[in-house]
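>>> Here is my input, please return the structure:
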Amino acid sequence: MSYQLKTKAQSESGAAKGSAAVTSTVASVIADVRERGDAAVREYSQKFDNWSPSDFRLTQEQVEEIVAGVPAQVLDDIRAVQNNVRAFAEHQLNSIREFEVETMPGVFLGQKHLPVTAVGAYVPGGRYPLLASAHMTVLTAKVAGVSRVTACTPPIRGEIPGATVAAMHFAGADEILLLGGVQAVAALAVGTETIKPVDMLAGPGNAYVAEAKRQLFGEVGIDLFAGPTEILVIADHTADPFLVAVDLLSQAEHGPDSPAILITTSESLGQAVLGHIDRLLPGMPTKDFAGPAWRDHGQIHVVEDLDAAWPLADAFAAEHVEVLTANPRQALSAMHNYGALFLGEGTCVSYGDKVIGTNHTLPTRGAARYTGGLWVGKFLRTVTYQEVTSEESSAALGELCGRAARAEFFEGHARSGDIRLARHTGSLPGWAAAAIHA
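I've put the predicted structure just below:
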């Protein structure tokens, strides 16, 4: 038994048209930046952000001046949060093992982890100065060993976002550009006269930034395809409905297209959550975003028991999953598809977004079925190497290679194996003898 107390209200009829318009706009901007470089970047920055300084890149002196103007408490908080993010990223780095193993006498196979050389970290502005994104992108890349991180953020209503600049600076950004939107992402990817291209793009953004990353993927690497923020709460009868309501709305305020979903084993809790949300929304400073998100994308599902809740939650494969049950750690074995789990009433998605130390750049729109979120390993390339020092082992591999390659009709591959076998046996294969004596 399962049923919905609240269903998703919005029709998707306009989504395709909107998506097509975004795709076309982004493609034209990227093409223009590719063709005209700095001139195109400057025109789009003026058009979209009313921002056209003599140089988009901040000097060290400018950075220091901006940081000095940020309240001391904000700077202390940035440092405290970055300590948490750095510590967790370092633990992740230490969990990735390099190795070399001798698989046969004289056959050595190894694995190394090489950091990406240059990363472009996009830190959104727009509605909110998302300085936490600087921690998650810039700092994590630097922990991984990336040698050059160029961080971009747009001005907000014509003003320099001082706290965001401070966060990027403290995180270790090697360059800071006051530049936003598709023009920033395109410039980072393809390069201009004054902006060096990077090898990888990271960081969230609006629909246009996300589409730009999608179109540029392949030419550069990206962290992941990001959509609207999502929250899914699993709650049983022990949960506090007021807390559930607050947490659902905490993510709905990201934007009018952010899904907020409750799966509960208690109809009375679901009804109570509905009532609390109805009372909370009118007084929220961010109701213009949270209200439409809840109206159009909010859902409440009532299920018979937790055995029914886990597979339903897995089907959503949500970005953030809060588990507010009597035994929240059960989710660690019961669930398989999620970006991040938040277990018990002592934590919440907002902690993950802002302060706790795990990375908040996570898969959305069902992508948790096949990928995790941004982590230190995303900035590393796992490479292998091989060395064969034993002639006997090389001969054995050569004989095997000859047979395996000819089974696939790859004669050239087979001959590479033949020659190494011949060096050991002293007997040239017929094709080699004929070529030598021709």
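>>> from here on, contacts and neighbour counts on C-alpha atoms
Noted.
>>> E267 reaches V302, doesn't it?
Yes: counting by Cα atoms under 8 Å, E267 does reach V302; the two are 6.0 Å apart.
>>> These two: who's more crowded?
V302 (24 against 20; other Cα atoms under 10 Å).
>>> contact partners of the helix or strand hosting the more buried one?
Per DSSP states H and E: V302 is located in strand 298-303. For strand 298-303, contacts defined as Cα atoms under 8 Å, 6 or more residues apart in numbering pick out 1-9, 259-267, 270, 309.
>>> and this one, so I can compare the two:
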Amino acid sequence: MSVVLKAAARAKEGDEPAAPGGGATAPGSHGGAAAAATGDGVAAVVAGIVRDVRQRGDAAVRELSARFDRWAPESFRLTEEQIVACLAQVDEQALADLRWCQEQVRAFALAQRATLGDLEVETQPGVRLGHRHVPIERVGAYVPGGRYPMLASAAMSIVTAKAAGVDHVIACTPPLDGAPPAITVAAMHVAGADEILVLGGVQAIAAMAVGTETVAKVDFLAGPGNSYVAEAKRQLFGEVGIDLFAGPTEILVIADDGADPEIVAADLLGQAEHGPTSPAVLISTSERVARATLAEIDRQLETLPTADVAGPAWRDFGAVHVVGGDEEAAALADDYAYEHVEILTADPRWYLERLRNYGALFLGEGTTVAYGDKAIGTNHVLPTAGAARYTGGLWVGKYLKTVTYQECDPEASVRIGEICARQCRQERFEGHARSCDVRVRKYADALTGARQP
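Okay, here's the model as predicted:
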């Protein structure tokens, strides 16, 4: 039986548009002079920007960037010299850390790719069916600006695309204080981006999706952003593929009586600081640990530099449940279907075998969501808002198209054609049936002639 020690003060539905990744809530990457809109207002603003970029191309992109980001360089695309200049501004330790973190992502993505073999099988004599995993040709990767530089986003979108075999990756990021953000440019370059554009917000998403005079259209968009960027991806889905529809970051921790309340509290607040609508939930089989965690959260908020964000998120969207055992905890966690689920129990792998609905699972005290966000190698672009019930997150397979093929020899075509023609006529598709009949006649006659002495 579940006891709720703390309930969320607000429901996620109907709140102001979230800012995944900590970005601002205006259509430009930082906000500029635009006022934040909500609900249908976001959709209308985004639709107008996309329409403008579609109709006027580069001219619209330049005007929008000047309006929202006060940024209108001669070219948004960085030259090799400009990229080198950005790299020179980043200290060696930061570059070394970038390379190390990206190598973890690359190693895991390549290992995942190695599990995806092509297939060919003879399903009956003379019939060969198969599939191949074909990389997408052109990908647009968006690396947001705003409250914090999202360096890890470059690794998650660009490194993974390259591991999948994507030919060409265009990477966009907004300017910072009227200049290219050196550390973010470095992250995109080290990750393997083929082109880097200092361009943010909906105008960047639209330019990559529909194409302009100087920005070639991509086939797929990846990367997080504010509510306007997320809405732009939603509206353009179908014209291009996208990684997923992202909402506020979520964390759920399952803790037993042996869990350390200090660690539980730190992990909950570590995700709550993403934004003021980021939910954080504790499910515990121990009332003692649950109450100690509540007290520890209050203590840690007193010194947390991001308490202005994490505090409201915890107040409005935090929840604590005390349950009767592991089975009840697992069932409740699956109902939440959260993006990140941490297991701080004596037997974390028990949950690995039982949980079904989550974006990423963190087993035991030795790991934490922050590792997954930044450094350990699994991808941090994950389903939110209950989408973990039906999909996983971004991974090397998202950049691959699994396409099938078939091949028949004449004798097999006769066998299949006779059956298929009858099935087509049951469905009243005479044209389909005749495409079968012509093969049956041609190959049956040839086979009969071949068999005659």
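>>> Quick check: the strand holding V302 of the first structure compared with the second structure, mean distance?
Taken over the aligned residues, the distance from strand 298-303 of the first structure to the second structure averages 0.7 Å (mean Cα distance after the TM-score superposition for the first structure).
>>> What span of the second structure is that strand aligned with?
Using TM-score structural alignment, strand 298-303 of the first structure lines up with residues 318-323 of the second structure.
>>> List the buried residues for whichever strand or helix holds H91 of the first structure?
Following DSSP H and E, one finds H91 of the first structure within helix 72-95. Neighbour-count burial for helix 72-95 of the first structure flags L75, I78, R79, V81, Q82, N83, V85, R86, F88, A89, L93 (criterion: 16 or more other Cα atoms under 10 Å).
>>> and the next helix or strand after that helix, what does it pack onto?
Counting by DSSP H and E, the next helix or strand C-terminal to helix 72-95 of the first structure is strand 99-104. Counting by 3 or more Cα pairs under 8 Å, 6 or more residues apart in numbering; DSSP states H and E, the packing neighbours recorded for strand 99-104 of the first structure are strand 107-115.
>>> in the superposed pair, what's the mean gap between the helix or strand that comes right after the strand it packs on and the second structure?
Heading C-terminal from strand 107-115 of the first structure, the first helix or strand you meet, by DSSP H and E, is strand 118-122. Comparing strand 118-122 of the first structure with its match in the second structure after superposition yields a mean distance of 0.3 Å (mean Cα distance after the TM-score superposition for the first structure).
>>> my guess is P224 of the second structure meets G145, correct?
No: the criterion here is Cα under 8 Å, and P224 of the second structure misses it with G145 at 10.1 Å.
>>> Give the buried residues for the helix or strand following the strand holding V302 of the first structure.
Later in the chain than strand 298-303 of the first structure, the nearest helix or strand by DSSP H and E is helix 306-316. Buried residues in helix 306-316 of the first structure, defined by neighbour count with 16+ other Cα under 10 Å: L306, A308, A309, W310, L312, A313, D314, F316.
>>> now the angle between strand 298-303 and helix 306-316 of the first structure, please.
150 degrees (axes from the mean of the first three to the mean of the last three Cα atoms, to 10 degrees).
>>> tell me what helix 306-316 of the first structure is packed against?
Under the contact criterion of 3+ Cα pairs under 8 Å, 6+ apart, helix 306-316 of the first structure touches strand 231-235, strand 260-264.
>>> run the last query once more with 10 Å
With contacts taken as 3 or more Cα pairs under 10 Å, 6 or more residues apart in numbering; DSSP states H and E, helix 306-316 of the first structure sits against strand 2-6, strand 231-235, strand 260-264, strand 298-303, helix 331-334.
>>> can you redo these as JSON lines with distance to S19 of the first structure?
Shown next, in JSON lines, are those (distance: least, Cα to Cα, whole Å):
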{"stretch": "strand 2-6", "distance to S19 of the first structure": "27"}
{"stretch": "strand 231-235", "distance to S19 of the first structure": "23"}
{"stretch": "strand 260-264", "distance to S19 of the first structure": "22"}
{"stretch": "strand 298-303", "distance to S19 of the first structure": "22"}
{"stretch": "helix 331-334", "distance to S19 of the first structure": "35"}
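>>> nearest residue to the counterpart of I376 of the second structure in the first structure other than its sequence neighbours?
If you follow I376 of the second structure across to the first structure using TM-score structural alignment, you land on I356. Leaving aside its sequence neighbours, I356 of the first structure sits nearest to N84 (Cα to Cα, 6 or more residues apart in numbering; 6.2 Å).
>>> Report the separation between that neighbour and A313 of the first structure.
Here the criterion is Cα to Cα, to the nearest Å. By it, N84 of the first structure lies 29 Å from A313 of the first structure.
>>> can you check G172 of the first structure too?
Taken as Cα to Cα, the span from G172 of the first structure to A313 of the first structure is 38 Å.
>>> Same question for L248 of the first structure.
Distance of L248 of the first structure to A313 of the first structure, given as Cα to Cα: 15 Å.
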